[in-house]
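# sequence? don't have it. structure:
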């Protein structure tokens, strides 16, 4: 009997690559995202036998619950949840940031992730499943302009550790996946579609790819049930740690 994965934010980047990797490995996959046309493209590419798609905004709790209620019987036994949906918006320092962008990041990266996790906990406990949360190195290492985005990812990391503690004895595994520089649509979204900014960031850096992260998710999800990876921090070799900022003068 194939195992079943639910992955959010499946219309691009890590999510789309994860759909492909788990289908390739023989799993059933529930793929969710806002963009129905991209979800349909996944169906066109992979077929509908082991893939179910659900289009809704992850911030809409009612739509989320309706999508879960509407799952076909064959997809209801969810074994692994990958909370991938998330975004960064803006690069301005906090004193010049757009509050609406802060709110959108919190609603997506924090509130929606917690809401979906809460809804699926009974099923995941019953099936002794796993929760893989996509955090970021931004949750551990601050940088100018990271402000609320970094804060939301720090929440994801700490929430994962808290879940691990609360789920002690249930057999449910919980992992915080914390990627560094990976070339996806991330920077395009963050900058409002500035392709030049994206090209500048990744150019010559040999960044990670969406497929690299999907492979790590596949590995963690398929570990023996007595093993748990608490946190997995991943960077390209080209990326490492910067020094502290020092302001001199008045």
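Sure, I can see it. Remember, predicted model here, so these are calculated numbers, not experimental data.
# use CA for all of it now, contacts and neighbours both
Fine.
# Just list the residues touching the closest residue in space to residue 239 that isn't next to it in sequence, thanks.
Ranked by CA to CA, 6 or more residues apart in numbering and with sequence neighbours excluded, the top spatial neighbour of residue 239 is residue 181, at 7.3 Å. For residue 181, the contacting residues are 207-208, 235-236, 239, taking CA atoms under 8 Å, 6 or more residues apart in numbering as the criterion.
# Just the buried residues of the longest helix seen in the chain, please?
Secondary structure of the chain per DSSP state H: the longest helix is helix 147-166. Applying a neighbour-count criterion of 16 or more other CA atoms under 10 Å, the buried positions in helix 147-166 are 147-157, 159-161, 163-164.
# And here is the other one:
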């Protein structure tokens, strides 16, 4: 039997890298897609003939369409799509935030995820098999100061996932959304604070956050479920985090 094929975006680091590794170890042939080809090639060298490195900027619609249309024949029929590529930029309040940062988050987290899905989904429907796993965030459910467009973009991922499942009613295709909370071991915070290591590391001081391997394990669990089981949404937090009471600012 031919090994199933997984397509993982943002696979050069963090959740995406851990997911690509986990799925390769589970026996998948993995298309590892990201902008940084050198990191992908390092990964592919660890799994020869099993991991295909694909340079891809999900925010570039033409590049997405071309890259997926030109996949090698033995990698073309994607069984599992993991839409992981995404980022947060800044933590300023909306009135002081950068519009360019907002645009980048929308282009990547919303339009990029939609473009990859749009390119791969028709093949899944034609074959009547497949699974889409979108990586959202608890930021899409719980507002916090400075979350503004990042949180809104992850709310899009949540709702888009549910609406995909509604559209795919009557097919065998499954759709899930994983929504992690505080997570370390990736470049997420370094990217958010544009290389400010002090700010990035401060977020995790005194905590035991989720790890990329935790997310990868959850992806692997979803793929292992019987084909008649669909998990709509998984919300994950480390034990040190909780959905707490709404913040109230009190005048002195």
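Perfect, I can see it now. Source: prediction; values computed, not measured.
# contacting residues around the longest helix of structure 1?
Residues outside helix 147-166 of structure 1 that contact it (CA under 8 Å, 6+ apart): 87-89, 93-94, 102, 105-106, 109-110, 133-136, 138-140, 142, 172-176, 230-231.
# Helices of structure 1, start to end?
Along structure 1, counting by DSSP H, helices occupy 13-24, 36-46, 61-69, 99-106, 113-126, 147-166, 186-190, 195-202, 210-221.
# so which of those comes closest to residue 250 of structure 1?
Taking CA to CA as the measure, those were each checked against residue 250 of structure 1, and helix 147-166 came out nearest at 24.1 Å.
# The closest one vs structure 2 - mean distance after superposition?
Compared with structure 2 after fitting, helix 147-166 of structure 1 has a mean deviation of 0.3 Å; criterion: mean CA distance after the TM-score superposition for structure 1.
# so where is that helix in structure 2?
On the basis of TM-score structural alignment, helix 147-166 of structure 1 is assigned to residues 148-167 in structure 2.
# measure residue 188 of structure 1 to residue 198 of structure 1 for me?
Relative to residue 198 of structure 1, residue 188 of structure 1 is positioned 6 Å away (criterion: CA to CA, to the nearest Å).
# What of residue 4 of structure 1?
34 Å.
# who's more crowded, these two?
Each of residue 4 of structure 1 and residue 198 had its neighbours counted (other CA atoms under 10 Å), and the higher figure belongs to residue 4 (24 against 19).
# Would you mind confirming that the more buried one makes contact with residue 29?
Yes: contact criterion CA atoms under 8 Å: residue 4 of structure 1 and residue 29 qualify, at 5.7 Å.
# where do the contact lists of these two overlap?
residue 75.
# Report the contact partners of the residue nearest to the spatial centre of structure 1.
For structure 1, the residue whose C-alpha lies nearest the mean C-alpha position (CA atoms, centre = their mean) is residue 84; its distance is 1.8 Å. With CA under 8 Å, 6+ apart as the criterion, the residues that contact residue 84 of structure 1 are 7-10, 14-15, 133-134.
# For these, work out which two are farthest apart.
Considering CA to CA, no two members of the contacts of residue 84 of structure 1 lie farther apart than 10 and 133, which are separated by 13.8 Å.
# wait, what's in contact with the nearest residue to residue 183 of structure 2 once chain neighbours are set aside?
Once flanking residues are discounted, residue 183 of structure 2 sits nearest to residue 210: 4.3 Å by CA to CA, 6+ apart. Under the criterion of CA under 8 Å, 6+ apart, the contact list for residue 210 of structure 2 reads 180-184, 237-238.
# Map residue 227 of structure 2 onto structure 1.
Residue 227 of structure 2 maps onto residue 225 in structure 1, by TM-score structural alignment.
# ugh, typo on my part, it should be residue 193 of structure 2
Under the alignment defined by TM-score structural alignment, residue 193 of structure 2 corresponds to residue 191 in structure 1.
# burial measure for the closest residue in space to its match that isn't next to it in sequence, as a count.
Leaving aside its chain neighbours, residue 191 of structure 1 sits nearest to residue 90 (6.0 Å; criterion: CA to CA, 6+ apart). As a burial measure, residue 90 of structure 1 scores 21 neighbours (other CA under 10 Å).
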